[in-house]
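Novice: The following block contains a protein sequence and its predicted model.
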Amino acid sequence: MTAQVKYADVEVGTEIPAQTYQIDRANLVMYAGASGDFNPIHWRESFAKAVGLPDVIAHGMYTMAQAGRFVTDWAGDPGAVVDYGVRFSAPVVVPDEGGATLQVSGKIEEKLDDNKVVVALTARAADQKVLTRAKAVVRLA
């Protein structure tokens, strides 16, 4: 585990360096097993294309989980997130060859009482914003 970020060490406007997460179809199959979401748009290319998608797409909740992982990795404490929400604005298309890349970054938007901060998140794949209104309330050390 990384060192915990301290409340006193961040200010409004502090940027959290971007992290990149590689996503391939094996990740989607593993997530399907863990979540119980076996919708074929997440693993069968022919089905995804038949319903009008460009290719297989990542589960929205998988994408959201990667952004949550970004926050907990930064905070240095998997239990630091006390509130978290996003809106899904575009799918993450995961081609069979090469997969997809998800880039997540953040910025401290507000400092609250009780060592909590609001982190505004940006998540992009294929030069498109895939999450909007993505915010986490994080209790720091």
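Specialist: That came through fine. Numbers count the residues shown, from 1 in each chain.

Novice: When you work out contacts or count neighbours from here on, use the C-alpha atoms and nothing else.
Specialist: Fine.

Novice: count of residues packed around the nearest residue to Ile57 once chain neighbours are set aside?
Specialist: Nearest non-adjacent residue to Ile57, counting by CA to CA, 6 or more residues apart in numbering: Val93, 4.4 Å away. Neighbourhood size, Val93 [other CA atoms under 10 Å]: 21.

Novice: Now do the strands for the chain: every range, in order, please.
Specialist: Here the chain has its strands, by DSSP state E, at 15-23, 81-88, 100-111, 116-125, 128-139.

Novice: Would you reformat the ones you listed as TSV and include distance to Ile57 and mean neighbour count?
Specialist: Output for the strands of the chain, formatted as TSV (distance: least, CA to CA, whole Å; neighbours: other CA atoms under 10 Å):
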stretch	distance to Ile57	mean neighbour count
strand 15-23	10	15
strand 81-88	13	15
strand 100-111	10	20
strand 116-125	11	21
strand 128-139	12	21
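
Novice: Please tabulate the ones you listed in JSON lines, including the columns distance to Gly52.
Specialist: Converted to JSON lines, those look like this (distance: least, CA to CA, whole Å):
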{"stretch": "strand 15-23", "distance to Gly52": "21"}
{"stretch": "strand 81-88", "distance to Gly52": "18"}
{"stretch": "strand 100-111", "distance to Gly52": "19"}
{"stretch": "strand 116-125", "distance to Gly52": "19"}
{"stretch": "strand 128-139", "distance to Gly52": "18"}
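
Novice: Next one for the comparison:
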Amino acid sequence: MTLRSAAGVAVGDELGPTTHALTRADLVRYAGASGDFNPIHWDERTAEAVGLPGVIAHGMLTMALAGSLLTAWAGSPDAVADFSVRFVKPVVVPWGEQGAELVVSGRVAELLPEGRVRVELQAVSSGVRVLAGARAVLQLAP
């Protein structure tokens, strides 16, 4: 990967959108990788018993997928200097091969000194915004 140059980047430049399909199999794989085996991420009855609308994706998986847009656009994972989100709605993952769709997009909100840019992100699933205050600072090449 080649790190994107800050030259030519402007406020308002768009990132994405990227679309991610999430299935229950993805949640099981993520549980194995993360060690988070909470049954709300794989068992319908448990999820509904605690007041959720169904099985939900791991919040950190949702954040990671949003972050993948940043690293792809910047050209390197180490370009991400700061990244934060607030989880406002879960990504509900229904049973079946189709699963859930997560659409992530962003835009350059501010040019900062020394080749840094502030990016604001949007993440939507089933027409519902699932992340708020999602923003990052990226260090681009001079």
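Specialist: Perfect, I can see it now. Predicted, not measured: the structure shown is a model, and the values here were computed from it.

Novice: What does the superposition give as a TM-score?
Specialist: The TM-score (TM-score structural alignment, normalised by the length of the first structure) is 0.95; 140 aligned residues with a CA RMSD of 1.0 Å.

Novice: Quick check: which of the strands of the first structure is nearest to Ala75 of the first structure?
Specialist: Proximity to Ala75 of the first structure, assessed across the strands of the first structure by CA to CA, is greatest for strand 128-139 (7.8 Å).

Novice: matching residues in the second structure for that closest one?
Specialist: Aligning strand 128-139 of the first structure against the second structure (TM-score structural alignment) gives residues 128-139.

Novice: The longest helix seen in the first structure: average distance to aligned residues in the second structure?
Specialist: In the first structure, with assignment by DSSP state H, the single longest helix is helix 60-75. Taken over the aligned residues, the distance from helix 60-75 of the first structure to the second structure averages 0.6 Å (mean CA distance after the TM-score superposition for the first structure).

Novice: List the residues that contact the residue nearest the centre of the second structure.
Specialist: Among the residues of the second structure, the one closest to the centroid is Ala66, at 1.9 Å (CA atoms, centre = their mean). Residues in contact with Ala66 of the second structure, defined by CA atoms under 8 Å, 6 or more residues apart in numbering, are Val104, Leu121, Ala123.

Novice: Who are the contact partners of the equivalent of the first one over in the first structure?
Specialist: Meaning Val104 of the second structure. Using TM-score structural alignment as the criterion, Val104 of the second structure maps onto Val104 of the first structure. Val104 of the first structure sits next to Ala18, Gln19, Thr20, Ala67, Phe70, Leu121, Thr122, Ala123, Arg124 when contact means CA under 8 Å, 6+ apart.

Novice: what's the distance between Val104 of the first structure and Ala18 of the first structure?
Specialist: Val104 of the first structure sits at a distance of 5 Å from Ala18 of the first structure (criterion: CA to CA, to the nearest Å).

Novice: Next: Tyr31 of the first structure.
Specialist: Applying CA to CA to Tyr31 of the first structure and Ala18 of the first structure gives a distance of 23 Å.
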